[in-house]
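In: Below is the sequence, then the predicted model.
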Amino acid sequence: MAPVPPSDHDVVEKQLKDIIQDLYQTMVQVHSYDPSSSKPSDEVLKYTVDLIEDHLCKLYDSVTPTSSGPGRKVTLPDVPPELIAYVDGGRNPDIYTREFVEVARRNNQLVKGKMEAFGSMRDTLAREMERGVGELRGDVERVLEGTGGRKS
């Protein structure tokens, strides 16, 4: 998935800051809530919760993918849950990325080795089949051509 353009990122960041501010205001309202008082604290709390809902809806609308064009919406990149757990554990995400790249490189080398080994086996099998069963030469050549093999 492509990175979020800076202007879209700024919009989402501001919306998230608004939501955090609303949550803080809700915390203050809940802490000072007094059901026995004649103050309109329940109205203020209701207004704050409604404000959170509005800001969450705006955030959802701005990050929900739609068709491109005028009024296109932001698509946030997917963050793997493993990375979130790694950062929650107090570890550096750069180290996670480095380890991930190293594992991917190692796996790519392993798969490349397997592909080369199977290719070599395919070529050897084709060569031996042509020697042993000459009438299959056309079929063997067709299979080699279809699988990217080289005839020797």
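Out: Structure received. Treat the numbers as computed from the prediction; the structure is a model and nothing was measured.

In: going forward, measure contacts and count neighbours with C-alpha atoms only.
Out: Noted.

In: same for the helix ranked longest in the chain, what does it pack against?
Out: The helix that spans the most residues within the chain, counting by DSSP state H, is helix 93-132. Secondary-structure packing of helix 93-132 (3 or more CA pairs under 8 Å, 6 or more residues apart in numbering; DSSP states H and E): helix 81-88, helix 137-147.

In: okay, the angle between that helix and helix 137-147?
Out: Relative orientation of helix 93-132 and helix 137-147, computed by axes from the mean of the first three to the mean of the last three CA atoms, to 10 degrees: 170 degrees.

In: Put this next to the previous one:
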Amino acid sequence: MASNELANKLEDTTQSLYDLALVIYNLEDTTPPDTIPENISTLVSHLRALPKIANKANEPISQDVLDYVEQGRNPDVYARQFSELVQKDNQYVHGKFLAMEEFQQTLAEEIASAYPNLRKDVDEILAQGSKQGDAS
């Protein structure tokens, strides 16, 4: 809840900055003299409220994300790159897992054909492996 409030206050602060920039950019002789001070006052009040709300927010932010933002980069890009990296690593590990399963099956077949008297033991070992695989 505090994070939603913080996000809303950050949006308000950003909007205040935008409004102030717009007023300054479009400044004319006909602009009321109190327009800029009012916008500055609104901005200051939003900025003053941020630390109070931020202290309520109790969600940790990764130092990597903070560094990314400090470098002027978009944290959404960081999240996307992180997700892609996790997906890539997951596919790699899954490929290794499948290769090991295939190797296990091939090895079991070769042992069973080379040593027919061990067929029962090989089948038991394969059965134990499949039970452990089902449990995880």
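Out: Done, it's in. Because the structure is predicted, anything quoted here is derived from the model rather than measured.

In: Can you give the structural similarity as a TM-score?
Out: Here the TM-score for the pair of chains, by TM-score structural alignment, normalised by the length of structure 2, is 0.55; 93 aligned residues with a CA RMSD of 3.1 Å.

In: what helix or strand does Asp18 of structure 1 sit in?
Out: helix 6-31 (DSSP states H and E).

In: after that helix, next one along is what?
Out: helix 41-63.

In: Three-state assignment for Arg73 of structure 2, please.
Out: coil (DSSP: H, G, I helix; E, B strand; the rest coil).

In: thinking again about what came up before, list the buried residues of the longest helix of structure 1.
Out: For helix 93-132 of structure 1, a neighbour-count test (16 or more other CA atoms under 10 Å) marks Gly119, Arg122, Asp123, Ala126, Arg127, Glu130 as buried.

In: quick check, nearest of those residues to Ile19 of structure 1?
Out: Set against Ile19 of structure 1, the nearest of these by CA to CA is Gly119 (56.8 Å).

In: Would you check how far apart the spatially most central residue of structure 2 and Asp64 of structure 2 are?
Out: For structure 2, Ala79 is the residue whose C-alpha lies nearest the centre (CA atoms, centre = their mean; 4.2 Å). Ala79 of structure 2 sits 10 Å away from Asp64 of structure 2, going by CA to CA, to the nearest Å.

In: same thing with Ile40 of structure 2?
Out: Taken as CA to CA, the span from Ile40 of structure 2 to Asp64 of structure 2 is 33 Å.

In: who's more crowded, the two?
Out: Between Ile40 of structure 2 and Asp64, Ile40 has the larger neighbour count (other CA atoms under 10 Å), namely 15 against 11.

In: What helix or strand is that one located in?
Out: Element membership for Ile40 of structure 2 (DSSP H and E) is helix 35-56.

In: Same check on Ile61 of structure 2?
Out: Here Ile61 of structure 2 is assigned to no helix or strand, by DSSP H and E.

In: Just give the number of residues close to it.
Out: 8.

In: That one matches what in structure 1?
Out: Under the alignment (TM-score structural alignment), Ile61 of structure 2 pairs with Val79 of structure 1.

In: And for Asp121 of structure 2?
Out: The pairwise alignment with structure 1 assigns Asp121 of structure 2 to Asp139, based on TM-score structural alignment.

In: gap between its match and Val133 of structure 1?
Out: Taking CA to CA, one finds Asp139 of structure 1 at 11 Å from Val133 of structure 1.
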